[in-house]
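> Sequence and predicted structure are below.
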Amino acid sequence: MLPIHDGLSGIADRYDHFIIDVWGVLHDGVKAYQGAADAMRFLADKGKQNLLLSNSPNRSSRVVEKVIGPIGIPHDTYKHILTSGEAAWAHMRTHHAGQKVYTFWDDENPTALDNLGVTRVYDVREADFIYGSLVPYDAVELQYADVLAIALAHKIPFVCGNPDRVVGHGDSLHLCVGTLAEWYEKNGGAVTWIGKPYRPIYDQAWEMLGKPDKSRILAIGDSLVTDVAGASTFGCDVLWNVTGIHWEELKSDHAANTIDPAKVTVAVKGHARPTGLLHGFRV
């Protein structure tokens, strides 16, 4: 059985640097988890260097403005923030500047294409590439089938700025653009994946931290397929926060607010193995 940590107080002194997921660790898509701000303060007061690493398709500054600040996470409790949206923006600046782009959103990600010189088109057949970032919370995969089929026929490359398949929003889960990119790739389309679990974003985070010894880094995230897999490939320890998107499949049927070890064993089978489990991001 994997070790279970009921908070950070018993493990924090083993590490100097923390790579912390946002959705599913600090908040549930609507509000901060109880104790999350205190946990960030606890680590900062111990002199830990905290980096927030998110698969948000929004650029880093917008996540600070629209998410981190409003949920009450003090700015002085983390040194850096890096989002997949920021990494995707840098990728597009290098590889797609001046091209025509098709997106799945209207005006919900206003800074995603800033200063790239790209032109948004509303007929995918006119696009040089697709940028997958946001889809509406009520979106279903089927509604994009026609657009994706046309894009496949025209061999239009797909840049995925959020590899997550689903995202938590309060007590429910909603489709993410990673689901569309996965379908596109499985059907023969070319997809550039940007964000967790892929190595480049971890290397960038590592550089932002000053390239410390990886044995002194702890990653914390709630997704087996992005957070745990990505940190494992990168080569640092990782705690799987079980109170995030996997909670409903892991919780005990017999005791409130308790995980079922047998369900954990089933869940991790075939996935990268976390260093341990975290029962909520708190002190």
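Received, thanks.
> going forward, measure contacts and count neighbours with C-alpha atoms only.
Will do.
> Could you find the residue nearest the spatial middle of the chain?
Nearest to the mean C-alpha position of the chain, counting by CA atoms, centre = their mean, stands Asn55 at 2.7 Å.
> Pull up the gap between that residue and Asp222, please.
According to CA to CA, to the nearest Å, Asn55 stands 12 Å off from Asp222.
> and if you look at Phe281?
Computed with CA to CA, the distance linking Phe281 and Asp222 is 10 Å.
> Please apply the same query to Asp76.
23 Å.
> ok, the two, which is more surrounded?
Comparing Asp76 with Asp222 by neighbour count (other CA atoms under 10 Å), the higher total belongs to Asp222, at 26 against 12.
> Not counting its neighbours along the chain, what's nearest the more buried one?
Once its chain neighbours are removed from consideration, Asp222 has its nearest residue in Asn241; the separation is 4.6 Å (CA to CA, 6 or more residues apart in numbering).
> all strands for the stretch 101-250 of the chain, in order.
Ranges of strands in the stretch 101-250 of the chain, per DSSP state E, counting those that start in this stretch, are 119-120, 129-132, 158-160, 166-169, 172-175, 191-193, 217-221, 237-241.
> Would you mind giving those as CSV with distance to Trp105 and mean neighbour count added?
As requested, the strands of the stretch 101-250 of the chain are exported to CSV (distance: least, CA to CA, whole Å; neighbours: other CA atoms under 10 Å):
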stretch, distance to Trp105, mean neighbour count
strand 119-120, 11, 16
strand 129-132, 9, 25
strand 158-160, 13, 25
strand 166-169, 16, 19
strand 172-175, 13, 15
strand 191-193, 18, 18
strand 217-221, 26, 26
strand 237-241, 30, 25
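> another one to put next to it:
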Amino acid sequence: MTAIPNTRLISALDEIAGQYDAVFCDLWGCLHNGVFAFPAAVKALQSARRRGVTVVLLTNSPRPQASVIAQLDKLEVPRDAWDLVVTSGDAAQFGLLSGAVGRKVYHIGAEKDLAFFDTFADDLAALAASQPAISRVPLAEAEGIVCTGLRDDMSETPADYRAELLLGKTMGLKMLCANPDIMVDWGDKRIFCAGALAEAYEQDGAEALYFGKPHPPIYDLARRRLAAADGRENLSVLCIGDGINTDILGAAGEGLDALFITGGLHTEEFGTDPAQPEEARLQSWLGQMGRAPRWSIPFLA
């Protein structure tokens, strides 16, 4: 096996922020947990911006940019902690509008996700206006499936969707997955995301299309928006996140440095104290996972 370079444990983003022009920072598990924002993370991003670093919040949320900004405001994340928001929903909307799964689609997801079908950022609005309408229809009439998540992610699991997924596979329908995350932590509860349904769909032999991390479309969109806002190209970017198979794998695929948050989704792998991960266990686990983030930190601070 190829040797995995050691990740360097740091205690504050300020230690390394000066090496980068921009950061692509995850939201869930890094900046908030769906219930409240993390004050230390907010301060870290504010400090980075004062250094001249452009902060792009890069999230696998299936909802478009405007909906995520509204959620950030509700969680009292100050506007001076970030510059841009790019969502998996934004990137997936491009696929939807381009007809990746047809114009008549069956939606799996909560009512809170319906903005995905009619709320577009400025750089997608022109495309939406130029294309035939997308309509949501019953599964029997669908040309494809759009999955933004579970209808009730606080109580349901992928098993509740077994019959729908089998019928979709039998019909030969592709699934557009608007959020590749398998799980996230909502407060102290771990809930399933759209990626868990897409994974189950693929395990049944059907096809799922992904647009969020770790897949290229969301990074392409983030780079375009960053270049438009900053005016420079080929900026040095640091990716920050707690998902080893989304944030960290995605950074590696894009050739970008990563800062791995050990106190998030995988915290139990590194000892009993999330604030003090055991370095030997961390290095060993990263080797087993085949991942090599340049930096690690217990929590964004």
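Received, thanks. Note that the structure is a prediction, hence the values are computed from the model and not measured.
> before we move on, the earlier item: relative to Asp203 of structure 1, which of the strands of the stretch 101-250 of structure 1 is closest?
Between Asp203 of structure 1 and the strands of the stretch 101-250 of structure 1, the tightest spacing by CA to CA is seen for strand 217-221, at 12.6 Å.
> Where do the helices of structure 2 begin and end?
Ranges of helices in structure 2, per DSSP state H, are 39-50, 65-74, 88-97, 122-130, 162-170, 194-203, 216-230, 249-253, 279-289.
> Gly109 of structure 2 is nearest to which of those helices?
Relative to Gly109 of structure 2, the nearest member of the helices of structure 2 by CA to CA is helix 194-203, separated by 8.1 Å.
> from the chain's centre, how far out does that closest one sit?
The gap between the average C-alpha position of helix 194-203 of structure 2 and the chain average comes to 16 Å, counting by CA atoms, centre = their mean, to the nearest Å.
> now the angle from it to helix 162-170?
50 degrees (axes from the mean of the first three to the mean of the last three CA atoms, to 10 degrees).
> What span of structure 1 is helix 194-203 of structure 2 aligned with?
Following TM-score structural alignment, the aligned partner range for helix 194-203 of structure 2 in structure 1 is 177-186.
> Just give me the mean distance for that stretch relative to structure 2.
On the superposed models, the aligned residues of structure 2 are on average 1.3 Å from stretch 177-186 of structure 1, with distances taken as mean CA distance after the TM-score superposition for structure 1.
> Could I get the buried residue list for that stretch?
Within stretch 177-186 of structure 1, the residues that qualify as buried are 177-182, 184, counting by 16 or more other CA atoms under 10 Å.
> so can I have a markdown table of those showing distance to Gly276 of structure 1?
What follows is those, written out as a markdown table (distance: CA to CA, whole Å):
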| residue | distance to Gly276 of structure 1 |
| --- | --- |
| Val177 | 29 |
| Gly178 | 26 |
| Thr179 | 27 |
| Leu180 | 31 |
| Ala181 | 30 |
| Glu182 | 28 |
| Tyr184 | 34 |
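> From Ala252 of structure 2, how far out is the counterpart of Pro274 of structure 1 in structure 2?
Matched across to structure 2, Pro274 of structure 1 falls on Pro293, judged by TM-score structural alignment. Taking CA to CA as the measure, Pro293 of structure 2 falls 8 Å from Ala252 of structure 2.
> more neighbours, these two?
Using other CA under 10 Å, the more surrounded residue of Pro293 of structure 2 and Ala252 is Pro293, with 24 against 17.
> shouldn't the more buried one be in contact with Ala258?
Yes. Judged on CA atoms under 8 Å, Pro293 of structure 2 makes contact with Ala258 at a distance of 4.9 Å.
> what residues do the two have in common as contacts?
A shared contact of Pro293 of structure 2 and Ala258, defined by CA atoms under 8 Å, 6 or more residues apart in numbering, is any residue touching both; here these are 248, 252.
> residues touching the closest residue to Val101 of structure 2 other than its chain neighbours, list them.
Of all residues not flanking Val101 of structure 2 in the chain, Gly144 sits nearest, at 4.6 Å (CA to CA, 6+ apart). If you count contacts by CA under 8 Å, 6+ apart, Gly144 of structure 2 has them with 101-106, 173-176.
> Tell me the residue in structure 2 aligned with His95 of structure 1.
Residue mapping for His95 of structure 1 onto structure 2 gives Gly99, with TM-score structural alignment as the criterion.
> and what of His27 of structure 1?
Across the two structures, His27 of structure 1 finds its equivalent in His32 of structure 2, going by TM-score structural alignment.
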